[in-house]
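# no sequence on this one, just coordinates:
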């Protein structure tokens, strides 16, 4: 679990590094019809916020967490929620929320098991986090590729 948490927290550095890139680049779509880096960071933040507020409080032995929201609607809600925020503010929100989420996950006992949305699959804190590490990796790769094209 320690290594998984370390990687989850390390992704903060990847997002903080975006502050070195010009806002105009961060606000351009990755390609036609795709999100911008700003929107991707907002998307990651909004998922962390959901997990922290709706799921973590129920992560106890035998807990049944709410199901994940419908992805398209959740993502649309994230983009609308972040509409008025600057790129720097979104990055700061992501960092603060990811740090808090990491702290909460560190406090979970390693032997607890819970389910999600009434499903039968048992998750540990680590197996749950690994879902979101893959999600982070997917989006970090997209952002890095965009950043390389801008140099």
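Nice, thanks for sending it over. Only a predicted model underlies this, so the values are computations on that prediction, with no experimental measurement involved.
# can we go C-alpha only for contacts and neighbour counts from here?
Will do.
# Helix, strand, or coil at residue 67?
Secondary structure assignment for residue 67 (DSSP: H, G, I helix; E, B strand; the rest coil): coil.
# residues near it, how many?
13 (other Cα atoms under 10 Å).
# close enough to count as contact, it and residue 116?
Yes. With contact defined as Cα atoms under 8 Å, residue 67 counts as touching residue 116 (5.4 Å).
# tell me which residues in stretch 44-57 are buried?
Using 16 or more other Cα atoms under 10 Å as the test for burial, stretch 44-57 gives 44-49, 51-52, 55-56.
# Helices along this protein, start to end?
Using DSSP state H, the helices of the chain run over 2-16, 23-26, 37-50, 71-81, 87-106, 125-149.
# which residues does the closest residue in space to residue 35 that isn't next to it in sequence contact?
Once flanking residues are discounted, residue 35 sits nearest to residue 29: 4.9 Å by Cα to Cα, 6 or more residues apart in numbering. Listed by Cα atoms under 8 Å, 6 or more residues apart in numbering, the contact partners of residue 29 are 35-37.
# Going by neighbour count, which of those comes out on top?
residue 37 (26 neighbours).
# How many residues are close by the closest residue to that residue other than its chain neighbours?
Closest residue to residue 37 apart from its sequence neighbours, by Cα to Cα, 6+ apart: residue 26 at 4.9 Å. Residue 26: 22 surrounding residues under other Cα under 10 Å.
# before we go on, here's another structure to hold up against the first:
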């Protein structure tokens, strides 16, 4: 995946999240399905992952040492879900927008040559394009869930 496509997706994700600012409190707190997270909780977990990428991935991808260990995904998601339940819609959206714009700026600042360089995570070798393609799949999966919950509401 090209750098421009990755930046474009992230810019679109900001617009999508901002569009959720028109939701009623009932819609914002609506579960995606039986036993599932609410739209608020899903929206709230993105910033935690973006912070992890900004702080624990981007600075280390091309360094000499190993990457810092990743978080326990279930723990990070549970914590961000709890935090989202206690915050307003606007606070959650503003947090997402702020952190995602920081990520966009960091991506734009990467040297062009870094996009084709390989790095290693565990046993996997990949490029930034491949890494961020996985992040985009994650975003799109949840954006589809949110759209579907709102359509079925």
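Ah, there it is. Note that this is a predicted model, so its numbers are computed, not measured.
# What TM-score do the two superposed chains give?
A TM-score of 0.88 describes the superposed chains when it is computed by TM-score structural alignment, normalised by the length of structure 1; 148 aligned residues with a Cα RMSD of 1.7 Å.
# hmm, back to that, what does the residue nearest to residue 35 of structure 1 correspond to in structure 2?
If you follow residue 29 of structure 1 across to structure 2 using TM-score structural alignment, you land on residue 31.
# whereabouts in structure 1 does stretch 45-60 of structure 2 align?
Against structure 1, stretch 45-60 of structure 2 falls on residues 43-58 (TM-score structural alignment).
# Look up how far residue 111 of structure 2 lies from the residue nearest to the spatial centre of structure 2.
Centroid-nearest residue in structure 2, with Cα atoms, centre = their mean: residue 46, separated by 3.8 Å. Noted for residue 46 of structure 2: a distance of 25 Å to residue 111 of structure 2, by Cα to Cα, to the nearest Å.
# same check, this time on residue 28 of structure 2
39 Å.
# Ok, residue 61 of structure 2 next?
From residue 61 of structure 2 to residue 111 of structure 2 the distance is 13 Å (Cα to Cα).
# the more surrounded of the two?
Neighbour totals were compared for residue 61 of structure 2 and residue 111, and residue 61 leads with 20 against 8 (other Cα under 10 Å).
# Please tell me how far the more buried one sits from residue 100 of structure 2.
19 Å.
# Tell me the counterpart of residue 146 of structure 2 in structure 1.
Looks like residue 146 of structure 2 aligns to residue 143 there (TM-score structural alignment).
# which residue packs closest to its match, ignoring adjacent ones?
Nearest non-adjacent residue to residue 143 of structure 1 (Cα to Cα, 6+ apart): residue 37, at 6.0 Å.
# The one you found reaches residue 144, doesn't it?
No. At 9.4 Å, residue 37 of structure 1 and residue 144 do not qualify as touching, with contact defined as Cα under 8 Å.
# Can you give the contact residues for stretch 87-98 of structure 1?
9, 12, 15-16, 19, 23, 26-27, 38, 41-42, 44-45, 48-49, 52, 82.
# go with 6 Å
Stretch 87-98 of structure 1 has contacts (Cα atoms under 6 Å, 6 or more residues apart in numbering) with 12, 38, 42, 45.
# Is there a neighbour count for the first one? I'd like the number.
When you say that, I think you mean residue 12 of structure 1. 17.
# The third one now?
Residue 42 of structure 1 has 26 neighbouring residues, counting by other Cα under 10 Å.
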